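Enquirer: Sequence and predicted model, in that order:
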Amino acid sequence: MNIHADFSQKAVVNTHEAPWLPSPMAGVHRKPLDRIGDEVAIATTIVSYAPNSSFPKHAHPAGEEILVLEGTFSDESGDYSAGMYLRNPPNSSHTPYSKEGCTIFVKLRQFHPDDSATIRIDTKNTAWYPGLVPGLSVMPLHEFDGVGTALVRWAPNTIFNPHVHPGGEEILVLEGVFHDEHGSYPSGTWIRSPRYSTHKPFTKSEGALIYVKTGHLNHKLDR
């Protein structure tokens, strides 16, 4: 299965409008954003666990990244409520489930093979740092081999400088509305911009909170 599989092209998905597709397990549904492969795939996905649903134990040979969007996601290592950021490194394994139900943003098989850290960050209780322009606040989540992941909070009416992303950029709008000269992206929008893409982002009266990953499109993915 190939979905937005050409990483040299920009992709934009309103995840609130995308249909839920069944997974192999009852009660677990998915909205694929990009995907190369079938059940074992390079993938970026919104995943929904109904209350008391689960997935059998499985390994992640090339790693897994999770941002909990709603509810509580669990596995044998703990319970993770909305706002938790998780990284399970290459060759890790777990048995995920949710008692109350949850929605998560998941990236699979997109790790550097030497990126071996297990990470758990509660973004609801982690410090913000000033960004490069007034009105911008940044919460770094992870950095490895030129790939950076962060949450970025935009105050209303913030304007950033025009800039280029040599290694590409990926955004999930979590709150508010994010804008650039190419369009307006409300909460729930996923944007993947290719290597050497450029833009001049800004916000209007709503402000925005976004998940951002940069540099990862420079790396060969584990196909």
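Expert: Structure's in. What do you need?
Enquirer: switch to C-alpha atoms for all contacts and neighbour counts from now on
Expert: OK.
Enquirer: Where does residue 66 fall, secondary structure wise?
Expert: Using DSSP states H and E, residue 66 maps to strand 64-75.
Enquirer: neighbouring contacts of that strand?
Expert: Under the criterion CA atoms under 8 Å, 6 or more residues apart in numbering, residues 79-90, 94-111 lie in contact with strand 64-75.
Enquirer: let's go with 7 Å and repeat that
Expert: Residues outside strand 64-75 that contact it (CA atoms under 7 Å, 6 or more residues apart in numbering): 79-89, 94-98, 100-109.
Enquirer: Now do that strand: distance to the chain's middle.
Expert: 11 Å (CA atoms, centre = their mean, to the nearest Å).
Enquirer: coming back round to it: just the buried ones out of the contacts of strand 64-75, please.
Expert: For the contacts of strand 64-75, a burial check counting by 16 or more other CA atoms under 10 Å picks out 80-89, 94, 96-98, 101-109.
Enquirer: Surely residue 2 and residue 35 touch.
Expert: Yes: judged on CA atoms under 7 Å, residue 2 makes contact with residue 35 at a distance of 5.4 Å.
Enquirer: more neighbours, the two?
Expert: A direct count of neighbours by other CA atoms under 10 Å for residue 2 and residue 35 places residue 35 higher, at 21 against 14.
Enquirer: Just say helix, strand or coil for the more buried one.
Expert: strand (DSSP: H, G, I helix; E, B strand; the rest coil).
Enquirer: Which helix or strand contains the closest residue to it other than its chain neighbours?
Expert: Of all residues not flanking residue 35 in the chain, residue 43 sits nearest, at 4.3 Å (CA to CA, 6 or more residues apart in numbering). Per DSSP H and E, residue 43 falls inside strand 41-49.
Enquirer: so what secondary structure elements neighbour the helix or strand just after that strand?
Expert: Next helix or strand after strand 41-49 toward the C-terminus (DSSP H and E): strand 53-54. The contact analysis (3 or more CA pairs under 7 Å, 6 or more residues apart in numbering; DSSP states H and E) places strand 53-54 against strand 97-98.
Enquirer: related to what we said a few turns ago, in strands, which of the contacts of strand 64-75 appear?
Expert: 79-81, 84-88, 94, 97-98, 102-108 (DSSP state E).
Enquirer: In contact with the nearest residue to residue 2 once chain neighbours are set aside: list those residues for me.
Expert: Sequence neighbours aside, residue 36 is the residue nearest to residue 2 in space, at 4.8 Å (criterion: CA to CA, 6+ apart). Residue 36 is in contact with 1-3, 5, 42-43, counting by CA under 7 Å, 6+ apart.
Enquirer: Mark which of the residues you listed are buried, thanks.
Expert: With burial judged by 16+ other CA under 10 Å, the buried subset of the contacts of residue 36 is 5, 42-43.
Enquirer: Take this one as well and set it beside the first:
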Amino acid sequence: MLINADFSRRAELPSEEHQWVKSPQGGVERVMLDRVGAEKARATSLVRYAPSSHFPRHQHPGGEEILVLSGTFSADDEHYPAGWYLRNPPASGHTPFSDEGAIIFVKLRQMLASENRHVAIDTYDNANWQRVGSREVCPLYSSEHSLDNREQVSLQRLGADEVLFSDDLLAQLTTGGAELLVVKGTLIEGHQTYNKDSWIRMPTATAATSSSIKAGSQGATVYLKTGHLAQVIGADVEDLDV
């Protein structure tokens, strides 16, 4: 299955266009954002757990990244309410479930084989936020790879009408691209409004990009990942680890 599998091209899915599809596991549905592979795939998805649903225990050959958007997501004996950010490195595994139901943003099989850190951050804890210029930022992950191909993940709180890509951020996007999910509020790009849970992937950014995407009148909180597309832009899908 190929969904938005050409990583050299922009892809997006506004939340009003979401189509939830059943997974092989009862009570679990997905919105597929990008995908290379069948059931075991390099994939970016929104996943919705009905109350008392679960997945069997499984491994993460290429790692797993999760942001809990609503409800409570559980894995083995750990419970993560909305706002938790998780990274399960390659070769890890778990039994995921949700007693009350949950919606999570998930990225599968997209980590370097050398990544070995488990990350668990409560983004609702103000102690995890810091002031960077005019905005608040919650750093989530920064790889130890080369400066030319460094994955960086954060939540960004924007004020009303504030542009997303500052000059500092724009410098990170020229080779490694960007991916974002609207967590709260809205983003505006021209005549297009991106509401909560809208997703955009951009292989590169230009000076025009820096001023074309901004928060709506009530501000926005945005999941932002940069630098990670350099390793897949232009790659044949057969070369991706699925």
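Expert: Thanks, I have it. Everything numeric here is computed off the predicted structure, so don't read it as measured data.
Enquirer: follow-up on the earlier one: looking for the alignment partner of the residue nearest to residue 2 of the first structure in the second structure.
Expert: Taking TM-score structural alignment for the superposition, residue 36 of the first structure sits opposite residue 36 in the second structure.
Enquirer: what does residue 192 of the first structure give?
Expert: So, by TM-score structural alignment, residue 192 of the first structure is matched to residue 201.
Enquirer: isn't that match right up against residue 180?
Expert: Yes: if you go by CA under 7 Å, residue 201 of the second structure and residue 180 touch, sitting 6.5 Å apart.
Enquirer: so what's the most centrally placed residue in the first structure up against?
Expert: In the first structure, the residue lying closest to the centroid (CA atoms, centre = their mean) is residue 105, at 5.4 Å. For residue 105 of the first structure, the contacting residues are 45-47, 66-69, by CA under 7 Å, 6+ apart.
Enquirer: Nearest to residue 117 of the first structure among these?
Expert: Distance ranking of the contacts of residue 105 of the first structure against residue 117 of the first structure, using CA to CA, places residue 66 first at 13.9 Å.
Enquirer: Buried residues of the longest helix seen in the second structure, list them for me.
Expert: Across the second structure, the longest stretch assigned as helix under DSSP state H is helix 167-176. By neighbour count on 16+ other CA under 10 Å, the buried set for helix 167-176 of the second structure is 170, 172-176.
Enquirer: tell me what the helix or strand following it is packed against?
Expert: For helix 167-176 of the second structure, the following helix or strand on the C-terminal side (DSSP H and E) is strand 178-189. Judged by 3+ CA pairs under 7 Å, 6+ apart, the packing partners of strand 178-189 of the second structure are strand 192-194, strand 199-202, strand 213-226.
Enquirer: what's the first-to-last distance across stretch 187-197 of the second structure?
Expert: Using CA to CA, to the nearest Å, the end-to-end distance of stretch 187-197 of the second structure comes out at 11 Å.
Enquirer: I misspoke; the intended subject was stretch 142-151 of the first structure.
Expert: One end of stretch 142-151 of the first structure sits 10 Å from the other (CA to CA).
Enquirer: before we move on, what about stretch 211-223 of the first structure?
Expert: Separation of the first and last residues of stretch 211-223 of the first structure by CA to CA is 25 Å.
Enquirer: can you check stretch 152-159 of the first structure too?
Expert: Terminal residues of stretch 152-159 of the first structure lie 13 Å apart, using CA to CA.
Enquirer: Mind listing what's buried along that stretch?
Expert: By 16+ other CA under 10 Å, the buried positions in stretch 152-159 of the first structure come out as 152-156, 158-159.
Enquirer: before we move on, the earlier item: could you single out the nearest of the contacts of residue 36 of the first structure to residue 27 of the first structure?
Expert: residue 43 (19.8 Å).
Enquirer: can you pull the contacts of the match of residue 192 of the first structure?
Expert: The contact partners of residue 201 of the second structure, by CA under 7 Å, 6+ apart, come to 10-12, 178-180.
Enquirer: Please tell me how far it sits from residue 91 of the second structure.
Expert: Residue 201 of the second structure is 26 Å from residue 91 of the second structure, where distance means CA to CA.
Enquirer: that older thread, will you turn the buried residues of stretch 152-159 of the first structure into a markdown table that also has secondary structure and distance to residue 18 of the first structure?
Expert: Formatted as a markdown table, these follow (DSSP: H, G, I helix; E, B strand; the rest coil; distance: CA to CA, whole Å):
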| residue | secondary structure | distance to residue 18 of the first structure |
| --- | --- | --- |
| 152 | strand | 24 |
| 153 | strand | 25 |
| 154 | strand | 26 |
| 155 | coil | 28 |
| 156 | coil | 28 |
| 158 | coil | 29 |
| 159 | strand | 29 |
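Enquirer: Tell me which residue of the second structure is furthest from the middle?
Expert: The second structure, farthest from centre, CA atoms, centre = their mean: residue 52 at 24.6 Å.
Enquirer: need the contact list for that residue.
Expert: Contact analysis of residue 52 of the second structure by CA under 7 Å, 6+ apart lists 98-101.
Enquirer: One more: residue 96 of the second structure?
Expert: By CA under 7 Å, 6+ apart, the contact set of residue 96 of the second structure is 54-55, 74-76.
Enquirer: any idea which of those residues is the one closest to residue 23 of the second structure?
Expert: The nearest one, if we look at the contacts of residue 96 of the second structure relative to residue 23 of the second structure and count by CA to CA, is residue 55, at 10.0 Å.
Enquirer: how close does the residue nearest to the closest one when sequence neighbours are not counted get to residue 112 of the second structure?
Expert: Distance criterion CA to CA, 6+ apart; nearest residue to residue 55 of the second structure, sequence neighbours excluded, is residue 96 at 5.5 Å. With distances taken as CA to CA, residue 96 of the second structure is found 23 Å from residue 112 of the second structure.
Enquirer: related to what we said a few turns ago, from the contacts of residue 105 of the first structure, pick the one nearest residue 129 of the first structure.
Expert: Using CA to CA, residue 67 comes nearest to residue 129 of the first structure of the contacts of residue 105 of the first structure, at 19.8 Å.
Enquirer: The closest one: neighbour count?
Expert: 24.
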